[in-house]
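> Sequence first, predicted model second:
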Amino acid sequence: MDDLRAAVAESIKRLRVSRGFTQAQLAECIGRSLDMVSRLERGDATPSLETIALLAQALETHPSHLLGGAVMPDEISPAAQQLIQRLKWSSDDDLAWIMKLLDLVERRPAT
């Protein structure tokens, strides 16, 4: 259970940051307190199914992604599928560089 709670906490924080939300903004969007969002991101609280649904809606993702679930092929855009195919043949060094680039993309301010 602790592994799942940690995976959920990491997913919430990663998605919140990538969407450009502060914890306070996310809390307001889902009708929960700032303290609750902070506790969820630290893994100190377990979200209810209702909260998972609200988080998924606010973060524009599928609820299963918050639970550490894999993206289903039919949920992946054609461009993302093409990217995945190209990444299969990349070296570990190239993949490390690409991950750094993706980190920068996720951190850019929302437009």
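Sure thing, it's come through.

> drop to CA atoms for contacts and neighbour counts, all remaining ones
Will do.

> got the buried residues for stretch 49-59?
Residues of stretch 49-59 classed as buried: Ile52, Ala53, Leu54, Leu55, Ala56, Ala58, Leu59 (neighbour count, 16 or more other CA atoms under 10 Å).

> Comparison target below:
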Amino acid sequence: MSDITRESVEHLAMLARIALTEEEVTQLTGELSQIVDAIATVSEVAGDDVPATSHPVPLSDVMRDDVPGETLSLEDVFRGAPAHDGERFRVSAILGEEQ
């Protein structure tokens, strides 16, 4: 059995600034205890000869190679822009400071 207590759950909730009801504290105490116990069980089985993995099935990258292509000219870029100065987009000021 793990060392997860109501007090430790309440302390963690306070550190995370999460308001928990009494029912939630009771539920989380049990759930966290089960999680810690399950991790302990796995740790007992996994010895030094078992390599650590992040995924049980080998994964491969399915993305295509990043090959640069043709870029747009400035005229093409600014063609649909509502406002620009020829080199940059013009946008409204932030924080309510309209131009």
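Now that the structure is in, tell me what you want to look at. This structure is a prediction, so every number in the text was calculated from the model and none was measured.

> Any idea what the TM-score is?
Once superposed, chain against chain, the TM-score is 0.21 (TM-score structural alignment, normalised by the length of the second structure); 30 aligned residues with a CA RMSD of 3.5 Å.

> returning to that earlier point: of the buried residues of stretch 49-59 of the first structure, closest to Ala79 of the first structure?
Ala79 of the first structure lies nearest to Leu59 out of the buried residues of stretch 49-59 of the first structure, by CA to CA, at 20.8 Å.

> Next secondary structure element downstream of the longest helix seen in the second structure?
For the second structure, the helix with the greatest residue count under DSSP state H is helix 22-45. Downstream of helix 22-45 of the second structure, the first helix or strand assigned by DSSP states H and E is helix 74-78.

> Go through that following helix and flag the buried ones.
Neighbour counts over helix 74-78 of the second structure (16+ other CA under 10 Å) mark Phe78 as buried.

> ok, back up a step: who are the packing partners of the longest helix of the second structure?
Other elements packing on helix 22-45 of the second structure under the criterion 3 or more CA pairs under 8 Å, 6 or more residues apart in numbering; DSSP states H and E are helix 6-15.

> ok, back up a step: adding distance to Ala24 of the first structure and secondary structure, write the buried residues of stretch 49-59 of the first structure out as CSV.
CSV is the format used below for the buried residues of stretch 49-59 of the first structure (distance: CA to CA, whole Å; DSSP: H, G, I helix; E, B strand; the rest coil):
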residue, distance to Ala24 of the first structure, secondary structure
Ile52, 17, helix
Ala53, 18, helix
Leu54, 15, helix
Leu55, 13, helix
Ala56, 16, helix
Ala58, 13, helix
Leu59, 14, coil
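
> So which bits of the longest helix of the second structure are buried?
Buried residues in helix 22-45 of the second structure (16+ other CA under 10 Å): Val25, Leu28, Thr29, Gly30, Leu32, Ser33, Asp37.
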